[in-house]
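# What follows is a predicted protein model with its sequence.
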Amino acid sequence: MARYTGPVCRQCRREGLKLYLKGDKCFTDKCPITRRNYAPGEHGQGRKKLSNYGVQLREKQKVRRYYGVSEKQFAKYFSMADKMEGIAGENFLKVLESRLDNVVFRLGLAASRAESRQLVNHGHFMVNGSKVDIPSYLISVGDVIEVKEKSTKSSKFKELVEGHQGNVPQWVEIDTENLKGKIVAEPSREDIDIPIEEHLIVEWYSK
């Protein structure tokens, strides 16, 4: 399935909550879901009772859009999490949180996950001293992520990090002076920003 390229705010309206896809705009009165908190389209304001299938589908789509992952990747990550020890739903969220584009965003080195994917694609980051330009690259505990030396000359990154201080989750550390971050623990379920009922996604893939 191709990546969605339309207005991203429509995705938030479709799911009925902020997915924080537009960075700073999501925290202002200009956020469309603040002004039009109903689904887009001609029948968006109509009330519709969802079946169990519909509830599971909406939860899956919400999480997939939140992390900006394709349908194929999403299913692959669930299959990976399902084979791990522990609770499948929590493992699944940990895998999604471990993507390089998400980690870059969590460190405050990008204003949104979409911007983070673009910056990673353009080769602005290094992992353990080697350039990585694959947003889906999975990070492990102990890995060090840093802005490439040539890119540190841009004031953009330091401005982003300084504005993001206090919002960095406990499983990562950020060196704002050197624009370098380290994974100090596995992602925590409590650090997820939006309400997610992962058991619904487990039920969806368990059919």
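Yep, it's here. Residues are numbered from 1 along each chain as shown.
# going forward, measure contacts and count neighbours with C-alpha atoms only.
Noted.
# got a list of what the residue nearest the centre of the chain touches?
Residue closest to the average C-alpha location in the chain (Cα atoms, centre = their mean): Tyr67, at 3.2 Å. Neighbouring residues of Tyr67 by Cα atoms under 8 Å, 6 or more residues apart in numbering: 96, 102, 113.
# Out of the residues you listed, which comes closest to Val8?
Arg113 (11.8 Å; Cα to Cα).
# Which element is encountered next along the chain beyond the helix ranked longest in the chain?
Using DSSP state H, we find that the single longest helix of the chain is helix 52-67. Toward the C-terminal end, the helix or strand that comes next after helix 52-67 (DSSP states H and E) is helix 71-82.
# What helices and strands are in contact with that next one?
helix 88-97 (3 or more Cα pairs under 8 Å, 6 or more residues apart in numbering; DSSP states H and E).
# and Gly44, how many residues sit next to it?
By other Cα atoms under 10 Å, the residues close to Gly44 number 14.
# Setting aside sequence neighbours, what's the nearest residue to it?
Nearest non-adjacent residue to Gly44, counting by Cα to Cα, 6 or more residues apart in numbering: Tyr38, 5.9 Å away.
# Kindly indicate whether that neighbour is helix, strand or coil.
coil (DSSP: H, G, I helix; E, B strand; the rest coil).
# That one - how many residues pack around it?
Counted by other Cα under 10 Å, the residues lying close to Tyr38 total 21.
# for comparison:
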Amino acid sequence: MSRYRGPRVKVLRKFIERANRSQTTTGNGQILPGFSTKVPRKQVGPGQHGAMLLRKKRSDYGQRLLEKQKLRYNYGITEKQLVQYVKVALRSKEATGFALLQQLEMRLDTIIFNFGLAPTIPSARQLINHGHIRVNGKKVTIPSYQCQPGENVGFLTDKFLQTAKENNGGSIKINNSQTHLSWDEQTNKGTILGFAARSSVLLNINELLVVEFYSRKL
């Protein structure tokens, strides 16, 4: 399955839970913070029968599938990529669900997004693909690059840095939950202090259901 490039609000409405809406969104009402900054005006599912679909109780398989899709859309990864991340997580000494999320959080496109250098992960991926991002002073054009503690991240030119600052009210602002990231205003570089913690994940996700979904397949 390839990456989704269609209407985003339509996708966001897929993940609205009428009975559990408070746990569906982040603090600012975003359902998939990495996928889109938009908040659906209609709090019902997509399509003519969206409201009716919300009233139907999902099966256990349906709930696991929903969480898996939520992860895919938020981080903008393909099914093949997600399967590979799950395989690596299964071999990890950490809890499988946490190891899976940590890999996704340490991707370069996610790091750029969490630094506030791009409004969404797809936007961050575009910056990387076009060669505007450098890691440790070298240009990196691979969005899936796994960042490591101690590495520095920044723009190749000041033009895009200035745009990022303007979009953030004049300076680079990192979410308080991103304790593994630090930004230096003097050098205009971000430093990765360590591996991402579970509390740094902005997406409301039950990663255990994702692991259960693949444990029956792998």
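Okay, I see it. Since the model is a prediction, treat every value here as computed from it, not as a measurement.
# still on that earlier bit, give the equivalent position in structure 2 for the residue nearest to Gly44 of structure 1.
Using TM-score structural alignment, the partner of Tyr38 of structure 1 in structure 2 is Val44.
# Would you mind measuring from that match to Lys14 of structure 2?
Using Cα to Cα, to the nearest Å, we find Val44 of structure 2 at a distance of 8 Å from Lys14 of structure 2.
# picking up where we left off before, list the contacts for the match of Tyr38 of structure 1?
Contact analysis of Val44 of structure 2 by Cα under 8 Å, 6+ apart lists 13, 16, 18, 50-51, 54.
# now do Val83 of structure 2
Per Cα under 8 Å, 6+ apart, neighbours of Val83 of structure 2: Tyr214.
# Likewise for Gly163 of structure 1?
Taking Cα under 8 Å, 6+ apart, we find Gly163 of structure 1 in contact with Gly108.
# any idea which helix or strand carries it?
Using DSSP H and E, Gly163 of structure 1 falls within helix 155-164.
# Tell me which residues of that helix come out buried.
Neighbour-count burial for helix 155-164 of structure 1, with 16 or more other Cα atoms under 10 Å as criterion, is recorded at 157-158, 160-161, 164.
# Tabulate those in a markdown table, adding columns for distance to Val202 of structure 1.
Compiled in a markdown table, these are given as follows (distance: Cα to Cα, whole Å):
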| residue | distance to Val202 of structure 1 |
| --- | --- |
| Phe157 | 37 |
| Lys158 | 39 |
| Leu160 | 35 |
| Val161 | 35 |
| His164 | 32 |
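# and Gly181 of structure 1, helix, strand or coil?
Assignment for Gly181 of structure 1 (three-state DSSP): strand.
# so how far is Ile139 of structure 1 from it?
Going from Gly181 of structure 1 to Ile139 of structure 1 by Cα to Cα gives 12 Å.
# Ile134 of structure 1 contacts His122, doesn't it?
No: if you go by Cα atoms under 8 Å, Ile134 of structure 1 and His122 don't touch, sitting 9.3 Å apart.
# More neighbours: which of the two?
A direct count of neighbours by other Cα under 10 Å for Ile134 of structure 1 and His122 places Ile134 higher, at 17 against 12.
# Please give me every residue in contact with the more buried one.
Ile134 of structure 1 neighbours (Cα under 8 Å, 6+ apart): 100, 120-121.
# Can you flag which of those belong to helices?
Judged by DSSP H, these include 100, 120-121 as members of helices.
# Among those, name the buried ones.
Counted by 16+ other Cα under 10 Å, these give 100, 120 as buried.
# could the ones in helices among the contacts of Ile134 of structure 1 go into TSV alongside distance to Val144 of structure 1?
Listed next are these as TSV, based on distance: Cα to Cα, whole Å:
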residue	distance to Val144 of structure 1
Leu100	11
Val120	15
Asn121	18
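# Residue in structure 2 paired with Ala111 of structure 1?
Aligning on TM-score structural alignment places Ala111 of structure 1 opposite Pro119 in structure 2.
# check the fit of the longest helix of structure 1 onto structure 2 and give the mean distance.
Its aligned residues in structure 2 lie a mean 0.6 Å from helix 52-67 of structure 1 after superposition (mean Cα distance after the TM-score superposition for structure 1).
# if we can go back for a sec, for the match of Ala111 of structure 1, which residues are in contact?
Pro119 of structure 2 touches 37, 113, counting by Cα under 8 Å, 6+ apart.
# just checking, it is part of a helix?
No: going by three-state DSSP, the assignment for Pro119 of structure 2 is coil, not a helix.
# count of residues packed around the aligned partner of Ile183 of structure 1 in structure 2?
Here Ile183 of structure 1 is matched to Ile192 in structure 2, going by TM-score structural alignment. Number of residues near Ile192 of structure 2 (other Cα under 10 Å) recorded here: 22.
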